[in-house]
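I'll drop the sequence and a predicted model, then ask my questions.
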Amino acid sequence: MSLRGLRVSTPVSVSVSVSVSVSLNGGRTAADGGAVPLSPPDVVESALGAVAAGAGEVLVHPRTPCGRESLSPRVVGPLLEAVRGAGVSVPLSVSAGIGAEPDPAGRLERVRSWTVLPDRAVVHFAEPGAEELAEALVARGVAVDAVVPLGGEGAGPGAVEPEPGALARFLAWPVRDPARIRLAVELAVADPALVAGLRWLPPVPLLLFGREAAAWPVLRLAARCGAGARIGAGDVLHLPDGRAARSNAELVSAALEVVGTQSAVTAWSR
């Protein structure tokens, strides 16, 4: 895969069924307020509410009882079982990032020791060891969201300064199982020029998301492009009108309303 020969144009395709994923908690802490679920019971309740509101996927950062992010099988497995056991049937994702395990070798060891597997895992290609981690996950049958930042550094809580060339690293990585890989682009600004070429990258699907001030503009852009979209307390704590969100369900409901509006506007303009 490479950028050579890519056709760059403004996305104009329409999708009235844009999939919205929910990021339940991200790298946030209890200081960020009650809309952020941290304990397993709160994660289960929030996941149920978000799915009932229309979320098509659930992303969670598992945590120890003291609130620290963790990839330990003793943390990840019981949480996944609790969420699934409560009746959440949509795909479940976990973040396999540096916030949970700073050492690349440690992340590999944790992933290989999982006894209960998520449907997907988020791998940040701006972090060291991303290629090996993604390969280990795919080998275990776990689909991968390969995250690359575009238009600036990631602004999320606990974000680290990205290594240069995260997109180039992804493009150079041999995708041996395209059905299990999705390119998840984190945009610092909702600039169509940043994603126009990406939509033509074979053969993996595209998901767009932003954080904080970029979250809602990027979601609108995703709806216009027909790409997958992501929202949730892990990315943003306010609604499009600036009010504080009370729950992930409220964020998902607002996102689906935005998606519907943008799809209708785009269809009308064709």
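Happy to help now that I have it.

all contacts plus neighbour counts: C-alpha atoms, from now on.
Fine.

Show me where this protein has its strands.
Under the criterion DSSP state E, the chain carries strands at the ranges 20-23, 57-60, 92-95, 120-124, 143-150, 181-187, 206-209, 228-231.

Presented hereafter is structure B, for comparison with structure A:
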Amino acid sequence: MLPPIVRLKAALNGGRPPGAHPGLPCTPADLATSAQAAVAAGAEAVHLHPRAASGAESLDAADVGAAVAAVRRACPATPIGVTTGLWITGGDAEARRRAIAGWAGLERHLRPDFASVNVSEPGFTALVGILDELGVAVEAGVWSVADADALSIAGRVPRVLVEVMGPDSDDPEAILARLDEAGVPGERLLHGEGERCWPMVALAGRLGLPTRIGLEDTLTGPDGAPVPGNAALVHLALSVWSAAAG
């Protein structure tokens, strides 16, 4: 069973290229160090994008297993999640399916505890089924009211990520309302990226929902100043969340 997140998950690296930020972790060792610092700062779970030796994002079992193993050694009690972003296989849903099905060859402790799957991407339902067989919980990425409607048909997931990516995104409260109207079960986690990142952290606090922060989402604090790494972002996000929560 996927443990609930009360306040915050740390998104350690995302799809940013190596060198995009001095503190961006890409190798398994760097991910482990960054995860440990983020958890010490108050993160309750971590989300990461495993990398190949080249630094490119990877869904291959060997790369996923190496990243998960390193982070699990550093943070043995912390739930670990990974991406399943379709862009990693160049938009090829079948190649993504094959790569993730290959995780069956990993020992259970080398598989992630959960994986994020975007509802709008082709192959969502099939991928949820594969992850269920692997014992990997699903976080459904919902970017719009239309995604919320699609998820109401697709089935149950333990966590729904309401993700606000840019200025033209649907209103997050409208998405949340549609999820409730459609009877979609599961924990809600609200977050944004770029300029929408910090407003979404504050909104999550006001609504009493968990949120996400990390170098995947932003390289700066709420005042626009650069940050040294994920632990600093966790500290700042907990402060913003708590202030908004009152």
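On my side now, so go ahead. Bear in mind that the values here come from a model prediction, so they are computed numbers and not experimental data.

Which one of the strands of the first structure lies nearest to residue 251 of the first structure?
Taking C-alpha to C-alpha as the measure, the strands of the first structure were each checked against residue 251 of the first structure, and strand 228-231 came out nearest at 6.9 Å.

What distance do you get for the closest residue to residue 166 of the second structure other than its chain neighbours to residue 171 of the second structure?
If you skip the residues right next to it in sequence, residue 166 of the second structure has residue 196 as its closest partner in space, 6.4 Å away by C-alpha to C-alpha, 6 or more residues apart in numbering. In this view, residue 196 of the second structure and residue 171 of the second structure are 11 Å apart by C-alpha to C-alpha, to the nearest Å.

again, but for residue 72 of the second structure
Distance of residue 72 of the second structure to residue 171 of the second structure, given as C-alpha to C-alpha: 36 Å.

how about the counterpart of residue 9 of the second structure in the first structure, what does it touch?
Matched to the first structure by TM-score structural alignment, residue 9 of the second structure sits across from residue 21. Applying C-alpha atoms under 8 Å, 6 or more residues apart in numbering to residue 21 of the first structure gives the contacts 55, 56, 57, 58, 59, 228, 229, 230, 231.

Closest to residue 17 of the first structure out of those?
With C-alpha to C-alpha as the yardstick, the closest approach to residue 17 of the first structure among those comes from residue 228, at 9.3 Å.

and residue 61 of the second structure, what is it in contact with?
Applying C-alpha under 8 Å, 6+ apart, one finds that residue 61 of the second structure lies in contact with 99, 100, 102, 103, 105, 106.

Just give me the residue closest to the centre of the second structure.
The centre of the second structure sits closest to residue 47, judged by C-alpha atoms, centre = their mean, with a distance of 4.6 Å.

How much space separates the aligned residue in the first structure for that one from residue 33 of the first structure?
The criterion is TM-score structural alignment: under it, residue 47 of the second structure has residue 59 as its aligned partner in the first structure. When distance is defined by C-alpha to C-alpha, residue 59 of the first structure is 19 Å away from residue 33 of the first structure.

ok, now residue 97 of the first structure?
Summarising the geometry, the distance separating residue 97 of the first structure from residue 33 of the first structure, computed by C-alpha to C-alpha, is 23 Å.

The two: which has the busier surroundings?
Neighbours were tallied for residue 97 of the first structure and for residue 33 using other C-alpha atoms under 10 Å; the higher tally belongs to residue 97 (25 against 14).

From residue 19 of the first structure, how far off is the more buried one?
The separation that residue 97 of the first structure has from residue 19 of the first structure, given C-alpha to C-alpha, amounts to 23 Å.

Could you give the number of residues near whatever residue of the first structure lines up with residue 143 of the second structure?
In the first structure, the position corresponding to residue 143 of the second structure is occupied by residue 149, as judged by TM-score structural alignment. Burial of residue 149 of the first structure is recorded as 22 neighbouring residues (other C-alpha under 10 Å).

Then residue 99 of the first structure?
Number of residues near residue 99 of the first structure (other C-alpha under 10 Å) recorded here: 19.

That one -> the second structure?
Taking TM-score structural alignment as the criterion, the aligned counterpart of residue 99 of the first structure in the second structure is residue 87.

Tell me which residue of the second structure matches up with residue 131 of the first structure.
For residue 131 of the first structure, the aligned position in the second structure is occupied by residue 125, per TM-score structural alignment.

Now do the closest residue in space to its match that isn't next to it in sequence: how many residues are near it, please.
Among residues not flanking residue 125 of the second structure along the chain, residue 154 sits closest, at 6.4 Å (C-alpha to C-alpha, 6+ apart). For residue 154 of the second structure, the tally of surrounding residues (other C-alpha under 10 Å) stands at 15.

And residue 154 of the second structure, what's its match in the first structure?
For residue 154 of the second structure, the residue aligned by TM-score structural alignment is residue 173.

go on, residue 227 of the second structure?
Following TM-score structural alignment, the counterpart assigned to residue 227 of the second structure within the first structure is residue 245.

Next one: its match from residue 260 of the first structure, what distance?
Look at residue 245 of the first structure and residue 260 of the first structure: by C-alpha to C-alpha, they are 20 Å apart.

now swap in residue 57 of the first structure and tell me
Shown here: residue 57 of the first structure relative to residue 260 of the first structure, a distance of 18 Å by C-alpha to C-alpha.

What of residue 150 of the first structure?
Taking C-alpha to C-alpha, one finds residue 150 of the first structure at 25 Å from residue 260 of the first structure.

What of residue 236 of the first structure?
20 Å.
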